[in-house]
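>>> Any chance you could fold what I've pasted below:
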Amino acid sequence: MTQFTRRAFTFSALAAVPALSACSGNGYNNNGGATIDARVDATLAQMYSQFPQTRDLAQKSAGMLVMPLLTEAGFGIGGGYGRGALRVGGATVDYYSATRANIGIQIGAQQYAHVLFFMTEQALQDFRINDGWAAGADAEVVFSNLGETIRAETTTALAPVVAVIFAQAGLKLGATIEGLKYSRIIP
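Sure, this is the predicted structure:
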């Protein structure tokens, strides 16, 4: 192993430390479902306040997965983690974690919230049946960050899953749900 390779490995490993620290210190590690529900309520209140158009999405949806805080970090090797709740009819029915791991050209850290609106009963059932559901091409991202308005387009209206990403903070550019794996948890 050359000096450069060891140095790159060391920096990559050190880049994971803030992500792990943020994940363990975000209040989710052992406070149970009540804490997750409180954060979900606060996240929904913030989303409805900043983006009133999302109320219409919520009313039309069969269910919503609310992830109040997803923390990502990377320096060559990256990852992310967060916890949230699935709400159907306004009530929490399950708790989920979202995880991501990747490798590539990247540096920085960020945190953001996102909500998945399941626009059909079939999309909601597919999500609930498939533990380890991965977000991908079947989710339409309608909002990304910083003051944009939600675009109500024909493709968005027909999408089985609509994702709203907001409340970005950090030094890493871009936020996406692609590549996130959602798994049911017991808080």
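>>> going forward, measure contacts and count neighbours with C-alpha atoms only.
Noted.
>>> Give me the buried positions along stretch 39-51.
39-40, 43-44, 47, 51 (16 or more other CA atoms under 10 Å).
>>> Double-check that Ala19 belongs to a helix.
Yes: assessed by DSSP: H, G, I helix; E, B strand; the rest coil, Ala19 belongs to a helix.
>>> Contact partners for Gly32?
Gly32 makes contacts with Pro187, as judged by CA atoms under 8 Å, 6 or more residues apart in numbering.
>>> another one to check against the first:
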Amino acid sequence: MKIHSRRAVLTGATASLVLAACDNGVSSRGASTIDARVESTLSYLYTTYPDTIALRDKSTGILVMPLVTEAGLGVGGSYGRGALLVDGLPIDYYSATQASVGLQIGAQQYAHVLFFMTDDALYDFRNSPGWVAGADVQYAVNDRGGNLSTTTTTALSPVIGVVFGQAGLIAGASLRGTKYNRIIP
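This next block holds a predicted model:
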């Protein structure tokens, strides 16, 4: 008779949650599904937060992750798929993955967009074997009026991240430590 520790049971349950969360509705239905979700996400973003239109107009590229699913129970992870747009057209498709350990329980879904504000930042992103969001990403955040605000520091950053549309039980979403890899949908 095999006796399982509480840690082993929790780890197994968490792994099951994370794997179930990875099927975030984009699955493997191809580029057309991702493109439709990207278009819908950008429409929502620009309508809800019109200040992001200025970011779009100044950026050299935009990575749109329409749906990222995050789940955790002590150990957690997130997964999503999206497209990189240059001049408004999708040129590559990417997955976003993140793993975390710590005091966490729950699940949430959200969208995020990375605005590449310089050619160098876009070049570095496209030519890395797995780009990881780190300290170089600045965030535009919601103020109390529901508008997105950027500071002078943020406006001068090579990459600006916007996280929005959060729904779920985990408070807050951060892109730090998220790894982006090019995929073929």
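>>> picking up where we left off before, tell me which of the buried residues of stretch 39-51 of structure 1 fall in strands.
Here DSSP state E is the test, and the buried residues of stretch 39-51 of structure 1 give no hits in strands at all.
>>> got a markdown table for these, with distance to Met119 of structure 1 too?
Below are those laid out as a markdown table (distance: CA to CA, whole Å):
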| residue | distance to Met119 of structure 1 |
| --- | --- |
| Arg39 | 23 |
| Val40 | 19 |
| Thr43 | 20 |
| Leu44 | 17 |
| Met47 | 18 |
| Phe51 | 18 |
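>>> Mind checking which of these land in helices?
Counting by DSSP state H, the part of the buried residues of stretch 39-51 of structure 1 found in helices is 39-40, 43-44, 47.
>>> What is the most widely separated pair among those?
Arg39 and Met47 (12.2 Å; CA to CA).
>>> what touches both of these two?
Common neighbours of Arg39 of structure 1 and Met47 (CA under 8 Å, 6+ apart) do not exist.
>>> which strand is the longest one in structure 1?
strand 91-118.
>>> With structure 2 overlaid, how far apart is that one on average?
Here strand 91-118 of structure 1, set against structure 2 after superposition, deviates by a mean of 0.6 Å using mean CA distance after the TM-score superposition for structure 1.
>>> just the helices in structure 2 please.
6-22, 31-48, 52-58, 119-126, 152-155.
>>> so where is stretch 120-133 of structure 2 in structure 1?
Mapping stretch 120-133 of structure 2 onto structure 1 (TM-score structural alignment) gives residues 122-135.
>>> Check stretch 27-37 of structure 2 too.
Going by TM-score structural alignment: stretch 27-37 of structure 2 matches residues 29-39.
>>> Please apply the same query to stretch 72-87 of structure 2.
Going by TM-score structural alignment, stretch 72-87 of structure 2 sits over residues 74-89 in structure 1.
>>> what distance separates that stretch from the centre of its chain?
Computed by CA atoms, centre = their mean, to the nearest Å, the chain-centroid distance of stretch 74-89 of structure 1 equals 5 Å.
>>> Over to stretch 34-45 of structure 1?
That offset, for stretch 34-45 of structure 1, works out to 14 Å (CA atoms, centre = their mean).
>>> can I assume Lys60 of structure 1 is in contact with Gly89?
No: between Lys60 of structure 1 and Gly89 there is no contact under CA atoms under 8 Å: 10.6 Å.
>>> contacting residues for the residue sitting nearest the centre point of structure 2?
The centroid of structure 2 falls nearest to His112 when counting by CA atoms, centre = their mean (4.5 Å). Counting by CA under 8 Å, 6+ apart, His112 of structure 2 makes contact with 64-68, 161-164.
>>> 7 Å instead?
Residues in contact with His112 of structure 2, defined by CA atoms under 7 Å, 6 or more residues apart in numbering, are 64-66, 161-164.
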